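Visitor: Kindly generate the corresponding structure for this input.
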Amino acid sequence: MSLFDLRLSDIHNRLATKQLSVAELVDASLARIAATDSKVGAFLTLNEENARNEAAALDAQLAQGGERGLLFGIPAGIKDNIVTEGLRTTCGSKFLDNYDPIYDATVVTKLRAAQSITVGKLNMDEFAMGGSNENSAYHPVRNPWALDRVPGGSSGGSAAAVAAGQAYFTLGSDTGGSIRQPAAYCGVVGLKPTYGLVSRFGLVAFASSLDQIGPITKNVEDSAYVLQAIAGHDGRDSTSAKVDIPDYLSALTGDVKGLKIGVPKEYMGKGIDPQVKERVLEALKVFESMGAQWEEISLPHTDYAVASYYLLASSEASSNLSRFDGVRYGVRADNPANLLDLYRRSRSEGFGPEVKRRIMLGTYALSSGYYDAYYKKAQQVRTLIKRDFDQAFEKYDLIIGPTAPTAAFKIGEQVGDPLTMYLNDICTIPVSLAGVPAISIPCGTADGLPVGLQIIGKHFDETTVLRAAHAFESQTGFHNLRPALS
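Guide: This next block holds a predicted model:
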């Protein structure tokens, strides 16, 4: 059995009983990256020297005995829009090609406190804008299940690294589905927490009212471990919620008897691949066999979610990315004629086509004379979408459906059709607009490629989401399936 097939709890026990060293874990991770990343392209920056030095220091601690946390010595990958002190953070963009942060994001600080080891920064769609990881300014990421397929995006590097056995867990960010969709395409587990549960301090902003950091792992138990480490209030993030953090591990009982599940007809209709629909229906039968109940429901404003999301997210991106001007940090144009020329050329040369497209769309939506017709209207629709979820959760404990309408598509297949690309997020975007938690877990395959099941919960009810996901996982073996590359 490969080290990457072990649960984090198994690795923890082996470290505690001296059957395994931290150096061996780091060596295995770096060796795997060296052997496979020329094919996958999941990493942008490696932290090899520091990782080995940290491993030696942690092994010295192990030799002294004492209690260690569950993430002690575990090598992890960090999405490249989460800042790491002294470790290059590019956001997948040439604009930040030379950016070495002078501080850590809060989630990175928490992982350091848990004594996890960062082995590198992971590839992504530029500034998290994209659903296929073809928008990286450096190189696309390829799906370990089929190298001619996309891994999803924007956290494609984070999902592919776990699927390929390069890292034991990774962190991604989710704005409209950017953790869940790549997790589905790569056959791994991706959790988007409730908005505000995990600090956004140090996450390079795309759409501030939607962005949320979460874990990508091999199984649900590992997700609970990582969430336990990174969740909690942060005074440096004005949107961070002051809520009690429960013991997520205690929720993994395997018992879902009596749970009421709603299945939105809008998530199972037109545009959903028949094989994907069949896998979801089979998963619902598993929940039935465990004593849960489900029935079809309606989230009537789902049809307006994609349009609302792209207006809101692009508007916020237009505002957030205005700071990239070639003056304060990042690359700048050579020999500008004047200040205006510096702005124009730095942004024109630094941003890729998808980022430019969204900045232009957002600037237009926020412009005088169009604000009420577009941005304000989209905010009103967002309220209606949130209300749909609130009303559904008055009766149901969970909402379940597919994570993505299809399995992973081929690289280059949709790159020239932005609208079709945007519609791949039809099942994940409403969840982000409502700010509720959701997890994607493997539930089978379609034409040999993974299919993701999305389990959606009430605000700050990650315990029920994890409980249901873990129970399903315990009754099936889909999370144990590995691509040929791994």
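Visitor: contacts, neighbours, all on C-alpha from now
Guide: Fine.
Visitor: How about the contacts made by Asn135?
Guide: With contacts defined as Cα atoms under 8 Å, 6 or more residues apart in numbering, Asn135 is in contact with 124-126, 129, 352, 354.
Visitor: Next, the second sequence, to be compared with the first:
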Amino acid sequence: MIEKSLKELGQSLASKEISAVELATLYLDRIERLNPEINAFVTVDRQKTLAMAAEADARLAAGTAGPLTGIPVAQKDIFCAEGWRTTCGSKMLADFVAPYDATVIDKLHRQAGMVSLGKTNMDEFAMGSSNENSYFGAVKNPWDTSRVPGGSSGGSAAAVAARMAPIATGTDTGGSIRQPAGLCNLTGLKPTYGVVSRYGMIAYASSLDQGGPMGVSAEDCALLLNAMAGFDERDSTSLDRPREDYARDLDLPLAGLKIGLPKEFFGEGCDAKVMAAVQAAIDEYRKLGATTVEISLPNTHLAIPAYYVIAPAEASSNLSRYDGVRYGYRAPEYGNLDDMYMKTRAQGFGEEVKRRILIGAYVLSHGYYDAYYLQAQRIRRLIANDFVEAFKQCDVILGPTSPTTAFRISEKSADPVQMYLSDIYTISLNLAGLPGMSVPCGFADGLPVGLQLIGNYFGEARLLNVAHRYQQVTGWHRQLPAGIA
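Guide: Below you'll find the model as predicted:
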């Protein structure tokens, strides 16, 4: 069962080969066995999960089931889920139980009938590239438990990589779906900004955050995105556009496809073995009928400095709500209101979150706003314009997801800048609001390598087609870590 696609699991449920309760029990037992070492889940509630599965079985029996009804899903702990502890990986929300469902949770559980297996570990408030910043401890990569799974959606990535869940939700602010997908041999998709509702998704940087699917294959991601996407009037940045079937073009041939290869992604800075795997993937695409063209994204080198002004600025504003007054952690001892604010925030936030709040407050302060924040927004426009020009020459853009394979736990903890540089290829998409995905494309010294595909606005169906056709002629995405069968 753990090697079946979502479509195959749906067929098994429809044919009564297995019930939703039996399928959920199978995954809950795997979580119980594997999670103590990997630390992918922070909250599991067997009773709640099995009650959802029983509801799904009732829908299957009544003939009112959809294509995903009864299929288990792991939820990144950034999505509020009514009655579930929702921590965002932080001491600040360690005991917070959400009083309502995020739109994504509502769509997957109540509308599609999927079964939630629990909430997955993450970098605190989605701030990190290694999943070492969680209050609940580091997540370990199932391919090598001495290494990181990537972040901030590292718990979701590790859960699917170890087949503790067949599919998971993630969020991507600067690469937080694609980078862990790349490091854990998964397929992960960050949609166009505004395609998936942010209502009930705990905010980090509101102009960059976007939810998306993390799974084994492009086909699985297309099916989950079908259920996740759609207009939501409760999210002011949600886009009101016609519903799409993201799986509609999966089998289209790639003859005539023009792939852009940015010279900035193929220069120095990328590990030679990673680049060799990416080059082999390019050769496969040529065999499938695609042609390649060299393009330039000249402002790529400015993406990280611009991002680390804009994202912390928005974070410092969004995280001001955690003051110990209304919900979340409150310092146990304080002298007055100001003292309570200061002690609560000093005790409740981790080091990386404090670092970004301080950076954000600084760049928004009087006398620095024009020099930093405004300048970063201008650079953001230049980066977006680079992509507009590039897409005049090609249909999709291709390159590595990360410059290296998974690094060792604590290897970069003491050097935040080195950690930030692990997102060099992913961040510019978020600044431009474009869709992008990571697809498994091989191994370097036994560790997974991710191939990044970048599409034009609302080009998710085309991206999924390009990924799916590649996965039909390669078997990288079906490989499992040793010892997790």
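Visitor: With respect to Leu58 of the first structure, which of the contacts of Asn135 of the first structure is nearest?
Guide: Met124 (29.9 Å; Cα to Cα).
Visitor: Could you verify that Pro213 of the second structure is part of a helix?
Guide: No: counting by DSSP: H, G, I helix; E, B strand; the rest coil, Pro213 of the second structure falls outside a helix, being strand.
Visitor: Please say which position in the first structure it maps to.
Guide: When the first structure is aligned by TM-score structural alignment, the residue opposite Pro213 of the second structure is Pro215.
Visitor: Am I right that that match is in contact with Asp174?
Guide: No: counting by Cα atoms under 8 Å, Pro215 of the first structure does not reach Asp174; the two are 10.0 Å apart.
Visitor: Please enumerate the shared neighbours of those two.
Guide: Joint contacts of Pro215 of the first structure and Asp174 (Cα under 8 Å, 6+ apart) are Lys192.
Visitor: Give the equivalent position in the first structure for Glu314 of the second structure.
Guide: Per TM-score structural alignment, Glu314 of the second structure is aligned with Glu316.
Visitor: repeat for Lys287 of the second structure
Guide: By TM-score structural alignment, Lys287 of the second structure lines up with Ser289.
Visitor: likewise Ala65 of the second structure?
Guide: Matched to the first structure by TM-score structural alignment, Ala65 of the second structure sits across from Arg68.
Visitor: Need the nearest residue in space to its match, chain neighbours excluded.
Guide: Ala16 (7.8 Å; Cα to Cα, 6 or more residues apart in numbering).
Visitor: Could you report the neighbour count for the equivalent of the one you found over in the second structure?
Guide: Aligned counterpart of Ala16 of the first structure in the second structure: Ala14 (TM-score structural alignment). Residues within reach of Ala14 of the second structure, counting by other Cα atoms under 10 Å, total 21.
Visitor: was I right about Ala14 of the second structure contacting Arg59?
Guide: No: look at Ala14 of the second structure against Arg59 with Cα under 8 Å: they stay out of range, at 10.5 Å.
Visitor: which one's the longest helix in the second structure?
Guide: helix 20-38 (DSSP state H).
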